[in-house]
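Trainee: show me how the following folds:
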Amino acid sequence: MSGANFNKVYVVGVGMSKFIKPRGEVDYPEFGLEAAVKALNDAKINYDDIKYAACGYVYGDSTAGQRVLYQLGMTQIPVINVNNNCSTGSTALLQARIAVGSGMVDCAMALGFERMARGSLGVTFTDRTNPMDHVTMVMAGEKGFEPKAPGAAQIFGNAGIGYMEKYGSTEEHLAKIAEKNHRHSSKNPYSQFRDIYTLDQVKQSPKVYGPLTKLQCCPTSDGAGCVIVANEDFVKKHGLMDQAVEICAQTMATDSPRLLTTDAIQWAGFDMTVTAAKEAYKIAGITPNDVQVIELHDCFSANELLTYDALGLTPPGKAHTIIDSGDNTYGGKYVINPSGGLISKGHPLGATGLAQCTELTWQLRGWTGDRQVPNVKYALQHNVGLGGAVVIGIYKKANGNTTQPHLGYNPAIEARPITQEDYNKACSKSKRAEFLEAKL
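Mentor: Modelled structure (predicted):
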């Protein structure tokens, strides 16, 4: 993907729904349609311009992507359905970028959505091998396994404990991460939770596993996100360069054999992040010092701590120092999870990576109002799925020109529902299926 024949790829349109508690109030076709319509309207194009789509979701039957997109038109484009655990959304974006960058198409869509069950994640299939059985058995042999605690919380909780024991970080550092992300989330209209909590409230909330309290764990969520990518010719033809964001680098890594060692830090996929991040910096021609804003996969506060180290934001073993110095929030060296992150914004698995890209695109455009990070030149995305896959993206504005929202409102600071007019602008002009037309 970084070879000489790989074309530049730009983000030209983004959109997302509010992330909400899973209550069965909104079904995935509605979430998906909302995000897709918003992204198409942001890009000032309609569905006829989309030549390829990658649709990400974890919980749902096959071809759910087609079911969502047929509402916009049955244009017979390739629609690829993607499941890569919690990195599903950014994996869909990777597929769309490859389609454009390879020259296969000039414009592609990555769409992610999720309708989840309430409560902690559990095992869906009990009659076949669990794809996480290898690391779970290693963890159980080393630390035991708590039947009543969520499996993911145990993996990430033990990784956090391992980092604390090895390098001297504390439970206070984990609580400070969660306090920061809840505080950031209060300014994001798309967030599932917008309440601000004190450090004591974070620490005193119910224990989930080890040092992790409830307010340090991401919730299950419903919602959708969408990103439209295009090549340079398409961007110029449609007059989109002033709002376009270049994907300077995008890498994916899967697990190394370190996953199955007795080092608890590695059970959370630490080595995947190290590998993907190093390659991304190399392709983009930058270092961590060049980045100003980061959307980081904080499914648990422990993972945000580990990832500071894995991304090279601090020297090895010094992740906690970025918290002590305040260099992970406004006024510091980096602003990490200005959206509120997974902990507070929410985590509908298929949508998460695309919501991260949406936030960073808005940040680079300078649209994010009270949560705007100043002087953003480079933005970094980190999305991890156990089992495993890590996707790293590095973004920059395509040019130095400023641009203003053109939708009649600013979507970065106001989460409006779509209207019939929005839908009419976005849908195919010739190949709509009447029975699937939006009823808005």
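
Trainee: for the rest of this, base every contact and every neighbour count on C-alpha atoms.
Mentor: OK.

Trainee: measure stretch 123-139 end to end?
Mentor: The first and last residues of stretch 123-139 sit 17 Å apart, counting by Cα to Cα, to the nearest Å.

Trainee: can you pull the buried residues of that stretch?
Mentor: Neighbour-count burial for stretch 123-139 flags Val135, Thr136, Val138, Met139 (criterion: 16 or more other Cα atoms under 10 Å).

Trainee: quick one: residues contacting Ile323.
Mentor: Applying Cα atoms under 8 Å, 6 or more residues apart in numbering to Ile323 gives the contacts His173, Lys176, Ile177.

Trainee: how close does it get to Cys218?
Mentor: For Ile323, the distance to Cys218 - Cα to Cα - is 20 Å.

Trainee: Gly160 too?
Mentor: Gly160 sits 15 Å away from Cys218, going by Cα to Cα.

Trainee: okay, these two: which has more neighbours?
Mentor: Gly160 (29 against 23; other Cα atoms under 10 Å).

Trainee: assumed the more buried one was part of a helix.
Mentor: Yes. Judged by DSSP: H, G, I helix; E, B strand; the rest coil, Gly160 forms part of a helix.

Trainee: leaving out the residues flanking it, which one is nearest to it?
Mentor: Spatial nearest neighbour of Gly160, chain neighbours left out: Ala302 (4.8 Å); criterion: Cα to Cα, 6 or more residues apart in numbering.

Trainee: who are the contact partners of the one you found?
Mentor: Ala302 makes contact with Phe156, Gly157, Ala159, Gly160, Leu174, Leu212, according to Cα under 8 Å, 6+ apart.

Trainee: one more, for comparison:
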Amino acid sequence: MTAKPKAYVVGVGMTKFTKPQSTGLDYPDFVKEAVTTALDDCGLKYTDIQQATVGYLYGGTCCGQRALYEVGMTGIPIYNVNNACASGSSGVFLCKQIIESGNADVVLACGFEKMAPGSLEAMNGNSDGRALPVDKHIEVMAETYGLFPAPMTCQMFTNAGKEHMEKYGTKREHFAKIAYKNHKHSVHNEKSQFRKEFTYEQVLNARKIYDFCGLLECSPTSDGSAAIVIVSERFLAKNPRLRPQAVEIIDMQLRTDFPSAFEEKSNIKMIGFDMVQTAARDLFRNAGLTPNDVQVIECHDCFATNELITYEAIGLCPIGKAGELIDRGDNTYGGKWVINPSGGLISKGHPIGATGVAQVVELSNQLRGRCGKRQVDNVKVAMQHNIGIGGAIVVGLYRMADGPAKPAAPVGGVTLKSDAIFAEIKERAEKEKDLVKNTKASFRFNVTNGTHSKSWTINLHKDPPFIGQSDEKVDVEITLKDDDFLALAAGKLKPDQAFMQGKMKLKGNIAKAMKLKSILDPTMLKSKI
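Mentor: Model prediction:
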């Protein structure tokens, strides 16, 4: 059997996920920002894109075209994908198939949502009398449990959690621990809707939405967009500069059935347990991997109950043992896996059509070592899980094309005095949005102490910004001694003086080089060794 052609994610971008209607922007604005960022990440233009998918849940026909027309009107095929909460990842799945078919070498997958405040019911409208996609689920719930006044989706997942507690002795506190973890993770994600670190007690005792499920255990409605650029191996061979950042899509599985849920009327099965389990088994079998090979997972935690049940469905632990996994801390930093380092849907936000694509953005950045304080150590394989009730499930595995990304520093065991300055520049770039916005330039510093040398790349074109070791093309290349760099950082030597005195060699865009004054502002740097 001939192996399928490989597909690679080479560019990623997303907006900040925000409270609905809080920005004054419309969905084409969100999409334009996400797509432009993804294109800038890989140095491609919209005219390079040959086909595109756009995922969304709420909106009329051809919203995808309307959104992408803000980026360009090139006449390419644009597919509108509506697969409930799995719309975005379904678009990624379709893009992978397009690459595998050989019909395109460069494709774009993006997703968006512009929502209303409150529960999903605020977005619903069905005045034409047609059946809703979740009608069968509502029918089973009504026959088995009666109808409840609380939001329907919260009922479904909370009832599944109750069933799990009754069958396996899972504790109510286990769900709160998951939500607490995700809120804690999102503190370091600038794209998250929520960045507040709630206490465990605040999560446990939050206002109840339905039964035991509290507000902080539910994903919020959100506005936002995410986008990725996917290319073929043929394109990558012609553009080797992209290979160091290329993320291979090892395998993806999409399933769209809930047969046993309606036969047995099980809450756990009705939220897609069997479908997830089957998809995950096929995923790992096709990839020749197991859950033990994975280090980081972006999981569809629309409610904390679903994340817990998903641990068992994708094979992280035996059925009924998810509570023990949580108690061991095997779902966060220092444990066996880091699950939802982005904050997940619960804290990062859940603009439905964007969610599945945003998961790929986070996993790509994790594999590329670009996540700053939320970076997971030694990431080799990353996993995605995205589910849409009604229904659809997408799971995927990802890895770097050329093996795991190398740590930013130290390189070869060498430590230079200037390392502390670059670490501080990295911290500034993560916190100071104006610095990144106003600079929009990339630099490579070749620093030597006479015995050892090290190259640092500062790329403020990217979002998130990149500070570390990279061979990518930059606007300005600078060569200088370690001690002279320290003098610059301390304000004892000005960049123009260093250049005129021959202490600093410059190659590239001189206008961009002038922006070094902002990056090496002595008043903003604490480390002046």
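
Trainee: got a TM-score for the pair?
Mentor: The TM-score (TM-score structural alignment, normalised by the length of the first structure) is 0.91; 411 aligned residues with a Cα RMSD of 1.5 Å.

Trainee: find the centremost residue of the first structure, please.
Mentor: Among the residues of the first structure, the one closest to the centroid is Gly353, at 2.1 Å (Cα atoms, centre = their mean).

Trainee: alignment lookup: Glu312 of the second structure to the first structure.
Mentor: Taking TM-score structural alignment for the superposition, Glu312 of the second structure sits opposite Asp309 in the first structure.

Trainee: tell me who's in contact with that match.
Mentor: Shown in contact with Asp309 of the first structure (Cα under 8 Å, 6+ apart): Pro315, Pro316, Gly317, Lys318, Ala319.

Trainee: of those residues, which is the most crowded?
Mentor: Ranked by neighbour count (other Cα under 10 Å), these have Ala319 at the top, with 26 neighbours.

Trainee: what is the aligned counterpart of it in the second structure?
Mentor: By TM-score structural alignment, Ala319 of the first structure lines up with Ala322.

Trainee: now the helices for the stretch 1-150 of the second structure?
Mentor: Counting by DSSP state H, counting those that start in this stretch, the stretch 1-150 of the second structure has helices at residues 27-42, 63-68, 87-101, 135-145.

Trainee: winner for burial among those helices?
Mentor: Ranked by mean neighbour count, the helices of the stretch 1-150 of the second structure are led by helix 87-101 with a mean of 26 (mean count of other Cα atoms under 10 Å).

Trainee: what residues does that one touch?
Mentor: Residues contacting helix 87-101 of the second structure (Cα under 8 Å, 6+ apart): 4-7, 52-57, 81, 83, 104-111, 230-232, 249, 252-254, 352-357, 386, 388, 394.

Trainee: ok, average deviation of it from the first structure?
Mentor: When the first structure is superposed, helix 87-101 of the second structure averages 0.8 Å from its matched positions, counting by mean Cα distance after the TM-score superposition for the first structure.

Trainee: quick one: that helix to chain centroid distance?
Mentor: Distance, stretch centre to chain centre, for helix 87-101 of the second structure: 17 Å (Cα atoms, centre = their mean, to the nearest Å).

Trainee: circling back to that earlier point, let me know the helix or strand that the residue nearest to Gly160 of the first structure is in.
Mentor: Ala302 of the first structure is part of helix 301-310, with elements assigned from DSSP states H and E.

Trainee: ditto for Lys437 of the second structure
Mentor: Using DSSP H and E, Lys437 of the second structure maps to helix 433-439.

Trainee: helix or strand right after that helix?
Mentor: Helix 433-439 of the second structure is succeeded, C-terminally, by strand 442-448 (DSSP H and E).

Trainee: list the buried ones in that following strand?
Mentor: Within strand 442-448 of the second structure, the residues scored as buried using 16+ other Cα under 10 Å are Ser442, Phe443, Arg444, Phe445, Asn446, Val447, Thr448.

Trainee: and that strand, what does it pack onto?
Mentor: On a contact count with 3 or more Cα pairs under 8 Å, 6 or more residues apart in numbering; DSSP states H and E, strand 442-448 of the second structure meets strand 453-459, strand 476-481, helix 482-490.

Trainee: swap in 10 Å and give it another go.
Mentor: strand 453-459, strand 466-468, strand 476-481, helix 482-490, strand 504-508, helix 510-513 (3 or more Cα pairs under 10 Å, 6 or more residues apart in numbering; DSSP states H and E).

Trainee: what's it aligned against in the first structure?
Mentor: The counterpart of strand 442-448 of the second structure in the first structure, using TM-score structural alignment, is absent.

Trainee: now the angle from that strand to strand 453-459?
Mentor: Relative orientation of strand 442-448 of the second structure versus strand 453-459 (axes from the mean of the first three to the mean of the last three Cα atoms, to 10 degrees): 170 degrees.

Trainee: picking up where we left off before, which helices and strands sit right next to the helix holding Lys437 of the second structure?
Mentor: Using 3+ Cα pairs under 10 Å, 6+ apart, helix 433-439 of the second structure is in contact with helix 419-431, helix 516-519.
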